[in-house]
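Undergrad: After the sequence you'll find the predicted model.
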Amino acid sequence: MGESLHAVIELPATEDTEAFGRRLARELDAGDLVVLDGPLGAGKTALARGIAAGLGVQGRVSSPTFIIAREHRAGERPGGGPPVAMVHVDAYRLGIGAGGGAAGSDRTFDELDALDLDTDLAGAVVVVEWGEGVVEHLADRHLLVRLRREPESDVRTAQWGWVSARG
């Protein structure tokens, strides 16, 4: 897999993480897959909220941990451009998060198949928390964002870039 991640950006507050998500959304269109990686508290859901705001989707964005996936209908996109829906997935409970099964297990892939994310990719941006190592097969390329939280601090850092499945 070809990986080219950009330099690290510092995100001192939740508002900065959301603003970063709005900037990333300018690069996204229907059919794009975004994989958010990072430990608990790293800012994955805040980044998803920012992406949603940048896409102009409808509805409040919160962690879909207990429902696994939530679809947000397309709204008016800030700055113009074609409206696009967003599907927000939290793969943590599919056995790939802390305390779950092994990433890439048959059970995990069966649960992902049941979500029909490959179908959603045709008409939406799909944002997957806890998806690294599991959902990349859904698209020829994806935007990988690695988030980290500094110990004893609210400061987060992000490293991001488009990753090709073909190397």
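TA: Perfect, thanks for sending it.

Undergrad: contacts and neighbour counts: CA atoms only from here.
TA: OK.

Undergrad: can you map out the helices along the chain?
TA: With DSSP state H as the definition, the chain shows helices at residue ranges 14-25, 44-55, 106-115, 117-120.

Undergrad: Tell me which of these sits most buried.
TA: Each of the helices of the chain was assessed for mean neighbour count using mean count of other Cα atoms under 10 Å. The highest is helix 44-55, with a mean of 26.

Undergrad: Who are the packing partners of it?
TA: Using 3 or more Cα pairs under 8 Å, 6 or more residues apart in numbering; DSSP states H and E, the elements in contact with helix 44-55 are helix 14-25, strand 85-90, strand 124-129.

Undergrad: one more structure, for comparison:
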Amino acid sequence: MIIESKSAVKTRRIGETIGKEFRPGDIILLAGPLGAGKTTLVQGMAKSLGVTGSVMSPTFVLARELEGRLKMYHVDLYRLEKMPEITDLGLDDYLYSDGVTVIEWADRAETLWPDDHLRVDLEYAGDKARKLKITVHGKRYHEMLDNLALKFGEKR
């Protein structure tokens, strides 16, 4: 499914809609160039979970644990380029937890992700516009996609 966003406000709203569907153990993978809106999307997800305070990209700390109705593990792989650096993070502790794991720059470690996940590829579609391509793997995430399609009137 592809959703177009013409503003950061709509990108956050898309994130909120995704986040309202979160259950323990959900895995969300984000990919796209710098400035495409990955962190903006995460801000909306965090808001839907009741996370208070600012949500920033964990580029320099690599991972942040955010408290809300569910824990959100916000991971950023931007600074890591080699697979040994990424595997040393202990991502399994996040991926197989009772929280929600959201990973920015997930395309840097494609082979590490579980079969079941939701992936959002963001790309520029103009000055402030973005295109979000959402793909799902696993029954759980097909349900999420159906709800997103209803909310945003998009075709799958």
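TA: Looks like it came in fine. The structure displayed is predicted, hence computed values, not measured ones.

Undergrad: rewinding a little: for the helices and strands packed on helix 44-55 of the first structure, give me a markdown table that also has distance to Pro39 of the first structure.
TA: Compiled in a markdown table, these are given as follows (distance: least, Cα to Cα, whole Å):
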| stretch | distance to Pro39 of the first structure |
| --- | --- |
| helix 14-25 | 15 |
| strand 85-90 | 13 |
| strand 124-129 | 10 |
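
Undergrad: Would you reformat the helices of the first structure as JSON lines and include distance to Ala139 of the first structure?
TA: As requested, the helices of the first structure are exported to JSON lines (distance: least, Cα to Cα, whole Å):
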{"stretch": "helix 14-25", "distance to Ala139 of the first structure": "18"}
{"stretch": "helix 44-55", "distance to Ala139 of the first structure": "19"}
{"stretch": "helix 106-115", "distance to Ala139 of the first structure": "14"}
{"stretch": "helix 117-120", "distance to Ala139 of the first structure": "8"}
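
Undergrad: Among these, which comes closest to Gln159 of the first structure?
TA: Ranking the helices of the first structure by proximity to Gln159 of the first structure (Cα to Cα) places helix 14-25 first, at 11.1 Å.

Undergrad: tell me what the closest one is packed against?
TA: Identification of packing neighbours for helix 14-25 of the first structure by 3+ Cα pairs under 8 Å, 6+ apart yields helix 44-55.

Undergrad: average offset between the helix it packs on and the second structure?
TA: Here the mean offset of helix 44-55 of the first structure against the second structure after fitting is 0.7 Å, by mean Cα distance after the TM-score superposition for the first structure.

Undergrad: Run the angle between that helix and helix 14-25 for me.
TA: With axes from the mean of the first three to the mean of the last three Cα atoms, to 10 degrees defining the directions, helix 44-55 of the first structure sits at 50 degrees from helix 14-25.

Undergrad: Need the contact partners of helix 44-55 of the first structure.
TA: Counting by Cα atoms under 8 Å, 6 or more residues apart in numbering, helix 44-55 of the first structure makes contact with 14, 17-26, 36-38, 61-63, 74-78, 83-86, 88, 127, 129, 147, all of which sit outside it.

Undergrad: Stretch 112-130 of the first structure now?
TA: Residues from elsewhere that reach stretch 112-130 of the first structure (Cα under 8 Å, 6+ apart): 28-38, 44-45, 48, 69, 84-92, 94, 96-97, 135, 138-139.

Undergrad: Distance from the chain centre to it, please.
TA: Stretch 112-130 of the first structure has its average C-alpha position 10 Å from the chain's average C-alpha position, going by Cα atoms, centre = their mean, to the nearest Å.

Undergrad: Just the terminal-to-terminal distance for it.
TA: Looking at stretch 112-130 of the first structure, the gap from its leading to its trailing residue is 12 Å under the measure Cα to Cα, to the nearest Å.

Undergrad: And stretch 109-120 of the first structure, by the same measure?
TA: Counting by Cα to Cα: the opening and closing residues of stretch 109-120 of the first structure are 16 Å apart.

Undergrad: wait, which of the helices and strands packed on helix 44-55 of the first structure is closest to Pro151 of the first structure?
TA: Minimum separation from Pro151 of the first structure across these (Cα to Cα) falls at helix 14-25, 15.6 Å.

Undergrad: Check the gap between the spatially most central residue of the first structure and Val155 of the first structure for me.
TA: Using Cα atoms, centre = their mean, the residue of the first structure that lies closest to the mean C-alpha position is Val127, 3.2 Å off. The spacing between Val127 of the first structure and Val155 of the first structure, counted by Cα to Cα, is 22 Å.
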